[in-house]
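Asks: sequence first, predicted model second:
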Amino acid sequence: MQRLILFFAAGSSLVMGIAQAQAQAQAQAQAPVRGAVIGQLLDESGKPLANAEVTARYQSNPGGVSLSRTARTDHHGRYRIEVRQPLGVWTVHATVTLMAEGTPMRVAMTPDNAAPFAGNMGAVRNFRLRFADRTVDDPYGVGGMLVVAAAVGDYTPLDEVTVSLEPVGGGAAIERSLRSTGEGWVVTGLRPQQYQVTARHRGRPMLVSAALTPHRDYDWRSAYVGGFERTSPGIYQMRVEVRSR
C-alpha cells in the first residue's frame, strides 16, 4: 500500500509539473518582447491561421514620417515584427485571404487589443476572425455585403423588405431587414461563400434577380444564387434587385 501511495504521489507530481511547464511556456509565448510586437491569429473556431498577413504601422505627427512592416504567420498562427526603431507609437493590423467559390476575399481580423503602443516597449496583439455586420471603425462591418435595389418601375419601400440568405454549402440561414447606407440598402458581415437569396415585403414573397447592367438583363426568379465580387479594395459585394410579384 505504501508503494502504491508513493507511486500515485510521484505520478501526480509529474502531471502537475507537465501542466506547470505548459502554462509557463504559454505565458512566455504571450509575454511582451521589448522592441517587438508578437501575437497569434485564430479563426472562428479557435484554430491557428497560417500565412495570414500582419502589418505594424508607424506614424509620426508632427514630422510626417510613416512606414509599415509586414510579416506572415507560421503554422501555429504566430508572428513577430521588430518595431524598436524608429522610436514612437505603433499600431498593428491583420488580414486573412479566404476563398469563396474560387474567388479570393481579403478579410480584416479583429484584435483583442487595438491600442497603440511604444515600439521600444513591445506589445502582444492577438487577432480573431469574426464576421460582424458593423464595427466601431467600419459601418460596413467585416465580411461580404449584399446590396439590394428595387427594380426599374418597382416602388416597393425597401425599409419594409427582409431578405433570407441560405448558404449553398450548408449552414444556418441568415434573415435580416435591409438597412440604408451610402452603398444603398444592404446586409453586411456575410461569410465568403455562395448564398441563395430570397426576399419578402411584409411577409409576401418577392422576385429576385441579379442587378441590371448594360451587359445583363433581368432574370426574375423566386430565389437568386450567387457569390461576391470585388468592387474595390477590401470591398466584396453581391448586387441584386427585387420586385413585387
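Replies: Structure received.

Asks: please make it C-alpha for all contacts and neighbour counts, starting now.
Replies: Will do.

Asks: buried set for stretch 121-141?
Replies: Neighbour-count burial for stretch 121-141 flags 121-133, 140-141 (criterion: 16 or more other C-alpha atoms under 10 Å).

Asks: ok, now stretch 186-202?
Replies: 186-201.

Asks: picking up where we left off before, among the buried residues of stretch 121-141, which are located in strands?
Replies: Judged by DSSP state E, the subset of the buried residues of stretch 121-141 located in strands is 123, 124, 127, 128.

Asks: one step back: now for the buried residues of stretch 186-202: which two are most distant?
Replies: 192 and 201 (26.1 Å; C-alpha to C-alpha).

Asks: how far off centre is the helix or strand where residue 6 lies?
Replies: Per DSSP states H and E: residue 6 is located in helix 2-29. Taking C-alpha atoms, centre = their mean, to the nearest Å, one finds helix 2-29 lying 39 Å from the centre of the chain it belongs to.

Asks: same check on stretch 31-40?
Replies: Between the centre of stretch 31-40 and the centre of its chain there are 23 Å (C-alpha atoms, centre = their mean).

Asks: take the one below as the second:
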Amino acid sequence: MSGEQAGVGEIEPGVLKGRVVDGEGKPLAGVQVVADNQLLYNSNLIVPTDADGFYRVETNVATTFHVTATVTRQYNGQTYSLDLAPDDDNSFAGPTGAVRNFTWKLTGQRADGLGVHGSSVLIYLDYRDPQDPEAYLQDENVELTLTPEGPLIDGSQGSTITRKSSRTGDGSGVHDVPVGRYRITATYEGRPLRVKPRNRGEYAPEIVADFETIMTGVYQINLELAL
C-alpha cells in the first residue's frame, strides 16, 4: 500500500482514492467514504479509511460518482455522525478516476452550499420583562456565552464563544458551533437570563449541556431563557 499512498495525488484511471485527516492534519482511520453512483439507485461504493487515513476503490464503470465522507464518534455517551469537508466536491466519471481528500472541519461553510459544519444552540425566550409589563423582549438582544467543558468531539481544545443570537431557518440562537459539551450562560442587554433545557428541568443561572440528535447528522442544544 505504501506505493499507492505515496502517489495518492496522482489520478489513476478507474480508481477513486484519497486521504482523510482531522483539523490538525492527523490521519483518521475508519471513516466511511461513499462514492454515490449517480446513474443506478442503491449501488454506491462504500470503503473505510485505513490506519493512515487512506482509502482506495475501483470505479471503472460507465457512470458518474459523487463522493462524501462521514466520521462517527462516541462522545459523552452519545453517537455523532458528521460529514467531512472535501477538497473537491465535483462529480467524476468512473473510468476517469479521481482523487478526493477530506478534512474534519468542526465549523465553516459546507462545500455543497447546504449549511455549515457546526451545529446550532437554539433559544426559546420568555418575552415578558418582570420589570416592565409593556416590554416585549427580542431574540436578537440575547447574548450567549458557551464555555467548553473538556475537549471538543475531535479531541481538540475549544474556545469560549460569546455571540449575539441570530435567526436562520433552524430558528433563533447561536449557529455553526463545534460539537462539544458546554457550560452556558445568557444575558439580555447585559441583564442575566435564567437558563434551562427546553421542556424540562428548572431555571438556573447556568447549565451544562450536550448536543442532542434531531435527525441523522443534525444536532442541537435547545434552551429556554427568561429574565
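Replies: Done, it's in. It should be emphasised that the depicted structure is a prediction, and the values quoted were computed from it without experimental measurement.

Asks: related to what we said a few turns ago, once aligned, what mean separation remains between the helix or strand just after the helix holding residue 6 of structure 1 and structure 2?
Replies: Note on helix 2-29 of structure 1: by DSSP H and E, the next helix or strand toward the C-terminus is strand 36-42. When structure 2 is overlaid, strand 36-42 of structure 1 sits 0.5 Å from its aligned residues on average, using mean C-alpha distance after the TM-score superposition for structure 1.

Asks: matching residues in structure 2 for strand 36-42 of structure 1?
Replies: Mapping strand 36-42 of structure 1 onto structure 2 (TM-score structural alignment) gives residues 15-21.

Asks: what does residue 122 of structure 1 align to in structure 2?
Replies: Using TM-score structural alignment, residue 122 of structure 1 lines up with residue 97 in structure 2.

Asks: wait, doesn't that match sit right on residue 16?
Replies: Yes - contact criterion C-alpha atoms under 8 Å: residue 97 of structure 2 and residue 16 qualify, at 5.4 Å.

Asks: overlap in contacts of the two?
Replies: Any residue near both residue 97 of structure 2 and residue 16 by C-alpha atoms under 8 Å, 6 or more residues apart in numbering counts here, and that gives residue 59.

Asks: element containing residue 71 of structure 2?
Replies: Short version, using DSSP H and E: residue 71 of structure 2 is in strand 64-75.

Asks: read off where the next helix or strand along the chain from that strand ends up in structure 1.
Replies: For strand 64-75 of structure 2, the succeeding helix or strand toward the C-terminus, using DSSP H and E, is strand 78-83. Taken onto structure 1 by TM-score structural alignment, strand 78-83 of structure 2 occupies residues 103-108 there.

Asks: rewinding a little: just the closest of the ones in strands among the buried residues of stretch 121-141 of structure 1 to residue 88 of structure 1, please.
Replies: The closest of these to residue 88 of structure 1 turns out to be residue 123 (C-alpha to C-alpha; 13.1 Å).

Asks: mind checking how far that closest one is from residue 96 of structure 1?
Replies: 21 Å (C-alpha to C-alpha, to the nearest Å).

Asks: and for residue 185 of structure 1?
Replies: On the measure of C-alpha to C-alpha, residue 185 of structure 1 and residue 96 of structure 1 end up 27 Å apart.

Asks: ditto for residue 152 of structure 1
Replies: On the measure of C-alpha to C-alpha, residue 152 of structure 1 and residue 96 of structure 1 end up 38 Å apart.

Asks: between these two, which is the more surrounded one?
Replies: Between residue 152 of structure 1 and residue 96, residue 96 has the larger neighbour count (other C-alpha atoms under 10 Å), namely 20 against 10.

Asks: my guess is the more buried one meets residue 108, correct?
Replies: Yes - taking C-alpha under 8 Å as the definition, residue 96 of structure 1 is a contact partner of residue 108 at 6.6 Å.

Asks: what about residue 27 of structure 2, how many neighbours?
Replies: Counted with other C-alpha under 10 Å, residues neighbouring residue 27 of structure 2 total 19.

Asks: can you tell me what residue 180 of structure 2 aligns to in structure 1?
Replies: Match for residue 180 of structure 2 (TM-score structural alignment): residue 193.

Asks: which residues touch that match?
Replies: Going by C-alpha under 8 Å, 6+ apart, the list of residues near residue 193 of structure 1 reads 100, 101, 167, 168, 169, 227, 228.

Asks: counterpart of the fourth one over in structure 2?
Replies: By TM-score structural alignment, residue 168 of structure 1 lines up with residue 149 in structure 2.

Asks: and the last one, by the same measure?
Replies: With TM-score structural alignment as the matching criterion, the partner of residue 228 of structure 1 in structure 2 is residue 211.

Asks: for residue 38 of structure 1, see how far away residue 30 of structure 1 is.
Replies: Residue 30 of structure 1 sits 8 Å away from residue 38 of structure 1, going by C-alpha to C-alpha.

Asks: same thing with residue 27 of structure 1?
Replies: Counting by C-alpha to C-alpha, the separation of residue 27 of structure 1 from residue 38 of structure 1 is 13 Å.

Asks: more crowded one of those two?
Replies: residue 38 (21 against 11).

Asks: residue 124 of structure 1 versus that one, what's the distance?
Replies: For residue 38 of structure 1, the distance to residue 124 of structure 1 equals 5 Å [C-alpha to C-alpha].

Asks: show me the common contact partners of the two, please.
Replies: Contacts common to residue 38 of structure 1 and residue 124, judged by C-alpha under 8 Å, 6+ apart, are 30, 32.

Asks: if you rank the contacts of residue 193 of structure 1 by neighbours, which is first?
Replies: residue 228 (24 neighbours).

Asks: surely that residue touches residue 236?
Replies: Yes - the criterion here is C-alpha under 8 Å, and residue 228 of structure 1 meets it with residue 236 at 5.6 Å.

Asks: common neighbours of those two, please.
Replies: Joint contacts of residue 228 of structure 1 and residue 236 (C-alpha under 8 Å, 6+ apart) are 144, 145.

Asks: quick one: contacts for residue 88 of structure 2?
Replies: If you count contacts by C-alpha under 8 Å, 6+ apart, residue 88 of structure 2 has them with 100, 101.
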